[in-house]
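**Q** need a structure here:
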Amino acid sequence: IKRASKSVFKLLKTNMNIRVGDEVATKKGNVLIEFADSSTIRLEENSNLVFNKLSHFGKTGMVDTRLRLKRGSLSTEVTPLVKGSRYEIT
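**A** Alright, predicted model coming up:
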C-alpha cells in the first residue's frame, strides 16, 4: 500500500484501513479487500488500484465508492446499492 501522503509502498497487512488517495499494488499473488458494507474486491496479480472516493452517509445506507484501476485486473462482489449510491471503477 502507498498512502496518499507518501511516495513509497509498504506491505499491506490484514485488517489495515485503506483511505481516500491510497494506492494498493500487487506483484505476485492477489489481495482481497473488504469494504464496510461487505462488498469485496479481489485485486489480481500485477495490478494497481487507487481509492479516489470512499464515503458512507450515516444511516441512509448510501455509499459513494470511486476507484481507478491503473493497471491489471480485478473482480468484485458489490452489496446491492440503495438509491443515490454509486460504485464506480474506471
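
**Q** Please make it C-alpha for all contacts and neighbour counts, starting now.
**A** Noted.

**Q** Any idea how many residues pack against the residue lying closest to Val63 once chain neighbours are set aside?
**A** The spatial neighbour of Val63 that comes closest, neighbours along the chain excluded (CA to CA, 6 or more residues apart in numbering), is His56 at 4.5 Å. Counted with other CA atoms under 10 Å, the neighbours of His56 add up to 14.

**Q** list the helices and strands the helix or strand in which His56 is found packs on?
**A** Assigned by DSSP states H and E, His56 belongs to strand 48-57. Packing contacts for strand 48-57, counted by 3 or more CA pairs under 8 Å, 6 or more residues apart in numbering; DSSP states H and E, involve strand 23-25, strand 62-71.

**Q** Could you also give me the structure for this second sequence? I'd like to compare it with the first:
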Amino acid sequence: MNTHFETIVQYCKGWTIATVALFSDAILKNPGYLKLRKIRAAQQVAKTIATSQNRVYLNASSLMLNIADKDFDVTNEAIQKGRK
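**A** Predicted structure coming up:
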C-alpha cells in the first residue's frame, strides 16, 4: 500500500464516512490543502513543545517539522494510486 495513502488513513481514523469523503475531495482538488494541514499540525506540535516545562529531544521528521524535505509534498498521482 502507498505510504501517503496509509498516512491519510491514519489521519482520518474515527471520522465519519462523509467527513472522509469531503477531506479526500479537498485533497484531490487541491493538493496544497494537505500541505497546509501538515504545516498547521507542525505549528501546534512546536507550540506545545515550546510551552512545556520539560526537555524534549525528538527527531524533527517524526514531528512533521521537515517541511523543506522533498517527501513532504504529496502529489495527486500518489494519492490517486493509493485509492486504487
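
**Q** Please state their TM-score.
**A** The TM-score (TM-score structural alignment, normalised by the length of the second structure) is 0.28; 42 aligned residues with a CA RMSD of 4.3 Å.

**Q** What residues of the strand holding His56 of the first structure count as buried?
**A** Asn48, Leu49, Val50, Phe51, Asn52, Lys53, Leu54 (16 or more other CA atoms under 10 Å).

**Q** Stretch 28-40 of the second structure now?
**A** Result for stretch 28-40 of the second structure [16+ other CA under 10 Å]: buried residues Leu28, Pro31, Gly32, Leu34, Lys35, Lys38, Ile39.

**Q** Find the pair from these with maximum spatial separation.
**A** Leu28 and Ile39 (18.0 Å; CA to CA).

**Q** circling back: ok, of the buried residues of stretch 28-40 of the second structure, which one's closest to Gln80 of the second structure?
**A** Among these, and counting by CA to CA, the member closest to Gln80 of the second structure is Leu28, at 8.0 Å.

**Q** wait, the closest one sits on Glu77?
**A** No. In this structure, Leu28 of the second structure is not within contact of Glu77 by CA atoms under 8 Å, at 9.2 Å.
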